[in-house]
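Participant: structure for the following, please:
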Amino acid sequence: MPKRLFDLIFALISVIILAGLLLLSLLLASIDTYSFGLFWQDRIGQHGKRFKIFKIKSLHDSTKKVTAFGRCLRAFKLDELPQLLNIILGQMSFVGPRPDLPGFADLLQGNDRQFLTLKPGLTGLASLKYRNEETLLAKQASPQNYNDTVIWPDKVRINNWYSTHRSFIMDIQILFYTVFPFLSFDVEEFMNERR
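Facilitator: From the prediction side, this is the model:
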């Protein structure tokens, strides 16, 4: 089945199944943040083009701090649910490199830009490896430096590897381990087995 057809059908089914949870999350986020619970933000998409990504708000507008409900949303990745609309619109796929804020992927040069030929994904190999990225960064003396010098280059490496090795079966495996995060999955081992 072509990837776009799979994405469209699966996204439409997911929206129908998760509509109640999505609406409830939006309502609670609106109450929790004292503002409309949905927000959109510029991200870098396929071929380096910008698009608006949709998320459920987890930050309070005035304090810019993560709210109590926002922490819950982030812990279970529920703040990402509105990205099903990005998938339906054809801006994203279920599996692919996560779309970054301007100032990262759009500044890459040469072969490092290889993964930008793909649509960004709701999940991907780099997302699985750095599932607990916020916790990892919180342990660093200089979180921004650690992100810029360790995490970001590693994500580029993983995303470029995915761009040359991807397959429908691999996408299903990535989705499976995304949905069942308690199952053991070593991204580096997974990649080494397929070199």
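
Participant: contacts and neighbour counts: CA atoms only from here.
Facilitator: Fine.

Participant: what's the single longest helix in the chain?
Facilitator: Ranked by residue count, the top helix of the chain under DSSP state H comes out as helix 3-33.

Participant: without its sequence neighbours, what residue ends up closest to residue 73?
Facilitator: In this structure, residue 73 finds its nearest non-sequential neighbour in residue 79, 5.3 Å apart by C-alpha to C-alpha, 6 or more residues apart in numbering.

Participant: also this sequence, please, to line up against the first:
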Amino acid sequence: MLKRLFDILFSLILIIPLLPVFLIIAILVKLDSKGPVFYLQTRVGKQNKDFKLFKFRTMYTDADKKGLLTVGHRDNRITRVGYNLRKYKVDELPQLFNVIIGDMSVVGPRPEVRKYVDMYDERQQKVVSVRPGITDFASIQFVHENELLKNADDPEKLYIDEIMPAKLELNLKYIENRHFFKDLKIILLTIKAIFT
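Facilitator: All right, here's what the predicted structure looks like:
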């Protein structure tokens, strides 16, 4: 209950002053390339249920048909404006609306696409027993995940065999010992990771 109340208050405190920024970003996205302002991707949420995750669109329309993983910050599917939005994680801000709706929490395991969730073993499935979040320890540790994938001979194999299991271990540890002050710590570490 406290976590849900914090999620709503935290999101509203950010959304209200950021509305003019959202408007500017929306204009820049539209001027930069054809397509919608927002990118809605189906992700897996609490109790293994699908939901639509909101992001500012950072790629050319239909770019996800060429693969779900983004390889490097200079992936040629990323627009000019999209590059800067991704660099500072600004493209993730619309997920505050997912938090208000109740699909997500501010802190929790990052929601994955169905393709990869279907690969989880029985223990790893525990990750989808809780509400997913905008940030978590895995997001902080793998803040440069795109660059790791860029340097791999087979990016998807690296993701499935090494990165995804490591992320899931961090998420399982979080779930086993989650509390309010740990969430605050994750928020502060995320801000530090973005700007350093």
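
Participant: now the TM-score, please.
Facilitator: Counting by TM-score structural alignment, normalised by the length of the first structure, the TM-score of this superposition works out to 0.89. Behind it: 184 aligned residues with a C-alpha RMSD of 1.7 Å.

Participant: which one in the second structure is aligned with the residue nearest to residue 73 of the first structure?
Facilitator: With TM-score structural alignment as the matching criterion, the partner of residue 79 of the first structure in the second structure is residue 91.

Participant: try residue 105 of the first structure
Facilitator: Matched to the second structure by TM-score structural alignment, residue 105 of the first structure sits across from residue 117.

Participant: tally of neighbours for its match?
Facilitator: The tally of other residues near residue 117 of the second structure (other C-alpha atoms under 10 Å) stands at 18.

Participant: mind checking how far it is from residue 38 of the second structure?
Facilitator: Distance, residue 117 of the second structure to residue 38 of the second structure, by C-alpha to C-alpha, to the nearest Å: 24 Å.

Participant: pretty sure the match of residue 105 of the first structure sits against residue 42.
Facilitator: No - using C-alpha atoms under 8 Å, residue 117 of the second structure is not in contact with residue 42, being 12.0 Å away.

Participant: run a quick neighbour tally on residue 180 of the first structure.
Facilitator: 10.

Participant: ok, now residue 35 of the second structure?
Facilitator: 15.

Participant: mind checking how far it is from residue 103 of the second structure?
Facilitator: For residue 35 of the second structure, the distance to residue 103 of the second structure equals 25 Å [C-alpha to C-alpha].

Participant: wait, what's in contact with residue 32 of the second structure?
Facilitator: 79-81 (C-alpha atoms under 8 Å, 6 or more residues apart in numbering).

Participant: and those residues as TSV, adding secondary structure and neighbour count?
Facilitator: Output for the contacts of residue 32 of the second structure, formatted as TSV (DSSP: H, G, I helix; E, B strand; the rest coil; neighbours: other C-alpha atoms under 10 Å):
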residue	secondary structure	neighbour count
79	coil	19
80	helix	17
81	helix	18
